[in-house]
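Visitor: Return atomic coordinates for the entry below.
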Amino acid sequence: MSSSRDLLHKLVGFDTTSRESNLQLIDFVRDYLAGFGVASELVYNEERSKANLFASIGPQGLAGIVLSGHTDVVPVDGQPWTTPPFELTERDGKLFGRGTADMKGYIACVLALVPALIQAPLRIPVHIALSYDEEVGCLGVRSLLKVLELRPVKPMLCIIGEPTQLKPVLGHKGKLAMRCDVQGEACHSAYAPYGVNAIEHAAALIGELGRIGHQLQQTQDPRFDPPFSTVQTGVITGGKALNIVPADCRFDFEIRALPSLDPSEVASQLKAYAEQQVLPRMQAVSAQSAIRFTELSAYPGLVTDERSQAAELVAAFSGSREFGTVAFGTEGGLFDAVGIPTVVCGPGSMDQGHKPDEFVSVAQLAGCDAMLLRMLHSIRT
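Guide: Down below sits the predicted model:
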């Protein structure tokens, strides 16, 4: 039997940066589970270069518990690592490597539990769900959830092991990322009024986003930090030279919305402003002017009632009733949207995630092992 530390060593060794395939890791997990007689179901992307994995242990046809994690990690490019990012390095009670906190440490603990799950007489099944492309918009898990949504019995609980220092997290904001392309008309800057300055009109749209963002601050939920929905523009490009009126400008923006707000409402407000205020001014000079919006990524928020069975169960497993929320997004809202109650709880801290020399402490890994054993003992016959 492999310990969670041994398994983490294996998992970190797979470069599963989102731009790469995760199939080597998925094949390793499939073979590992097969060694215990557990079959895996793989749900591939269209190119069959990546896959989700779903496996079940215990009695079938009953509502069980899903232990879920994403296999992809963020890039290490340009980061000043002092340890090899795709090798597990132990130092001062910490385990360094890309994905140790976010979130291969949790996956390692889940896999280490498998021998005990096989040996125990379980009242309900335990499911293992591994996804891909979480880091680029929670993309991969959606195809797996389409499969699970069609099944006659849905799980009673999903525990997503994002790093929360093993404290149950019941909520996070939703996100909508958009791109806006503004097409104007170029001309010599000496004749600027005869052109359509795409940058200036993009600036008007960005200013409107700021106004909308200020309005959003009026609706607050103290469970979140910041306690209101936010809007921000993160990338802008445009222009060729100072003496040319720019014909094109592009900017990317995102909405981080409280679970009570549909972020598409904000996008609709901006689109209405573009169509009613900005575009007519542009087309009065050039009929070829245009404003186009493209969705880049989106996922729903999560809010689980602290009085729910899901919250009570994870509080018992984790030994903590210190329920909280997190600023980062997870796949939790997607599980919840198909009728699977979800709580986020895993080892490590996102303070270490996405950074050079990412780590999870040995103590947190051991704590996760203990949490999963408490779960196991609670569902034995």
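
Visitor: drop to CA atoms for contacts and neighbour counts, all remaining ones
Guide: Noted.

Visitor: Roughly how far does residue 297 sit from residue 68?
Guide: Applying CA to CA, to the nearest Å, the value for residue 297 to residue 68 is 21 Å.

Visitor: More neighbours: these two, which one.
Guide: residue 68 (27 against 15; other CA atoms under 10 Å).

Visitor: My reading is that that one lies in a strand. Confirm?
Guide: Yes - going by DSSP: H, G, I helix; E, B strand; the rest coil, the assignment for residue 68 places it inside a strand.

Visitor: got a list of what it touches?
Guide: 107, 128-131, 158-161 (CA atoms under 8 Å, 6 or more residues apart in numbering).

Visitor: same thing with residue 278?
Guide: Here residue 278 is in contact with 201, 204-205 (criterion: CA under 8 Å, 6+ apart).

Visitor: Please give the structure of this sequence too, so both can be compared:
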Amino acid sequence: MSERVESILATLLAFDTTSRESNLALIDYLDSYLQDLGISTRRFYDAEGKKANLYAHSGPARSGGVMLSGHTDVVPVDGQQWTVAPFQLTHKNGRYYGRGSADMKGFIACVLASMPEFLARPLNQPLHLAFSYDEEVGCLGVRSLVDHLKTSAFKPSLCIIGEPTEMRPVYGHKGKLAMRCDIHGHACHSAYAPQGVNAIEYAARVISKLGALGERLAETQDPRFDPPYSTLQVGVINGGTALNIVPEHCQFDFEIRHLPDVELDTTLAELTQYVDHELLSAMRTKAAHSDIRFRQLSQYPGLLTDPQSEFAGWLAQWSENDAFSTVAFGTEGGLFDQAGVATLICGPGSMEQGHKADEYVSAEQIQRCMAMLNKLAQWMAG
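Guide: Here you go, the predicted model:
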């Protein structure tokens, strides 16, 4: 079994599925592998036809059953100092190295390698597989697959997302909203600065307001999460062309990582009201064309599944671990949960290695994942 997993993982790692690239070559491989086993598949393409989700189904043709889910895209290796080839499997010292080995092609390799075990026994419940694109840039790609699940007559009841958790069951994570703010002011020579509208200065005022809103969000706390409150931070800012020119443009990106039960409508409404009533009126007294605009870059909901549910009890048995926890990173779990599919997270590897140079997943973690999937196969046939 380990040789099969290693061979599949080597194939998966060889595909450069950085989010900016197409994932179709990898999807072709997954599709062919599953169809050769007699498993029916369906693709959901992006608008340009350059990327796709792959959805597969085996077992009884009815609703219910379990879905195993993973994303196919990986983060870039640009600027990282790797000591091994990033898009090639390197096996040494009990570790499998390569971009995506932990996040999360190791899990996908385990799922594919376990399929003969699932098919060797008649399944009494449906088995669903979901492989998505563009998770790393805001859980963008999976939306078409989620829309399909919402209306499907064969919707799964349960989902396990194999993000790297060191095989610890995870029941929750925060949601995320990423936005871009564009400020358009009025340029002039800096010697006559009062005649211009300094876009950077107004950006600073918006950022100051965001800081105050972030402090207010932090007042609502939940000790199950780390940090135990919603966070707001500005990550990128650009503006200005020269020191002797009042800057006409400024742009910055910010994100809010919020507790699953926290609604952001009030926060965003207060931000908009501040911009409309206090900033724009002052800007437009000098230049009528001045403007401040916000654009959503990405958004996904938080996840908070009951760790005392029957599903959680089953996953504890399959993974041989009942130490449920939350994670700081986000997943597609909240989207599946909103579609009516109860979701938990459990997969091989650690996010301590994910996204870094010389990313790896240990052979021990792969073995534990295979053991979990074997127990799941027995449960679904029983």
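
Visitor: can I get the contacts of residue 68 of the first structure in a markdown table with neighbour count, distance to residue 97 of the first structure and secondary structure?
Guide: Shown next, in a markdown table, are the contacts of residue 68 of the first structure (neighbours: other CA atoms under 10 Å; distance: CA to CA, whole Å; DSSP: H, G, I helix; E, B strand; the rest coil):
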| residue | neighbour count | distance to residue 97 of the first structure | secondary structure |
| --- | --- | --- | --- |
| 107 | 29 | 14 | helix |
| 128 | 21 | 23 | strand |
| 129 | 23 | 22 | strand |
| 130 | 23 | 19 | strand |
| 131 | 28 | 20 | strand |
| 158 | 26 | 26 | strand |
| 159 | 22 | 23 | strand |
| 160 | 26 | 20 | strand |
| 161 | 30 | 17 | coil |
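
Visitor: Just the residues contacting stretch 349-363 of the first structure, thanks.
Guide: Residues beyond stretch 349-363 of the first structure that count as contacts (CA under 8 Å, 6+ apart) turn out to be 74-76, 79-83, 85, 93-102, 105, 163-165, 347-348.

Visitor: again but with stretch 121-137 of the first structure, I slipped
Guide: Counting by CA under 8 Å, 6+ apart, 18, 22, 50-60, 62-74, 110, 138-141, 144, 297-299, 330-331, 379-381 sit against stretch 121-137 of the first structure.

Visitor: Any chance of a ChimeraX selection covering the buried ones in those residues?
Guide: A single ChimeraX command suffices to select whichever of the contacts of stretch 121-137 of the first structure are buried according to 16 or more other CA atoms under 10 Å:
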select :18,22,50,51,52,53,54,55,56,57,58,63,64,65,66,67,68,69,70,71,72,73,74,110,138,139,140,141,144,298,299,330,331,379
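
Visitor: So which of the contacts of stretch 121-137 of the first structure belong to helices?
Guide: 110, 141, 144 (DSSP state H).

Visitor: and of those residues, the nearest to residue 305 of the first structure?
Guide: Proximity of those to residue 305 of the first structure (CA to CA) peaks at residue 141, which lies at 23.2 Å.

Visitor: Could you measure from residue 363 of the second structure over to residue 111 of the second structure?
Guide: Distance from residue 363 of the second structure to residue 111 of the second structure, by CA to CA: 15 Å.

Visitor: Equivalent analysis for residue 312 of the second structure, please.
Guide: With CA to CA as the criterion, residue 312 of the second structure and residue 111 of the second structure are 20 Å apart.

Visitor: can you give me the helices for the second structure?
Guide: According to DSSP H, the helices that the second structure contains are 2-14, 24-36, 106-119, 143-151, 199-217, 265-274, 280-284, 310-319, 333-338, 363-381.

Visitor: For the third one, give me the average deviation versus the first structure.
Guide: Following superposition, helix 106-119 of the second structure is found to deviate from the first structure by 0.6 Å on average (mean CA distance after the TM-score superposition for the first structure).

Visitor: One more: the fourth one?
Guide: Its matched residues in the first structure lie on average 0.8 Å from helix 143-151 of the second structure after superposition (mean CA distance after the TM-score superposition for the first structure).

Visitor: got the contact list for that helix?
Guide: So helix 143-151 of the second structure is in contact with 44, 53, 55, 155, 335-336, 339-340, going by CA under 8 Å, 6+ apart.

Visitor: Going by distance to residue 182 of the second structure, which of those wins?
Guide: Nearest member of the contacts of helix 143-151 of the second structure to residue 182 of the second structure, counting by CA to CA, is residue 335, at 28.4 Å.

Visitor: residues in contact with the closest one?
Guide: 143, 146, 300-301.

Visitor: how near is it to residue 132 of the second structure?
Guide: Residue 335 of the second structure is 12 Å from residue 132 of the second structure, by CA to CA.

Visitor: what's the answer for residue 138 of the second structure, then?
Guide: Taking CA to CA, one finds residue 138 of the second structure at 12 Å from residue 132 of the second structure.

Visitor: Next: residue 154 of the second structure.
Guide: 19 Å.

Visitor: that older thread, in strands, which of the contacts of stretch 349-363 of the first structure fall?
Guide: 94-96 (DSSP state E).

Visitor: quick one: which of those is most hemmed in?
Guide: Counting by other CA under 10 Å, top hit in those: residue 96 with 28 neighbours.

Visitor: Wait, that residue touches residue 88, no?
Guide: Yes - when contacts are counted by CA atoms under 8 Å, residue 96 of the first structure is listed as touching residue 88 (5.6 Å).

Visitor: Find the residues that touch each one of those two.
Guide: By CA under 8 Å, 6+ apart, no residue touches both residue 96 of the first structure and residue 88.

Visitor: Mind giving me the ChimeraX command for buried ones among the contacts of residue 278 of the first structure?
Guide: In ChimeraX syntax, the buried subset of the contacts of residue 278 of the first structure is picked out as below (16+ other CA under 10 Å):
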select :201,204,205
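
Visitor: Many thanks, we can stop here.
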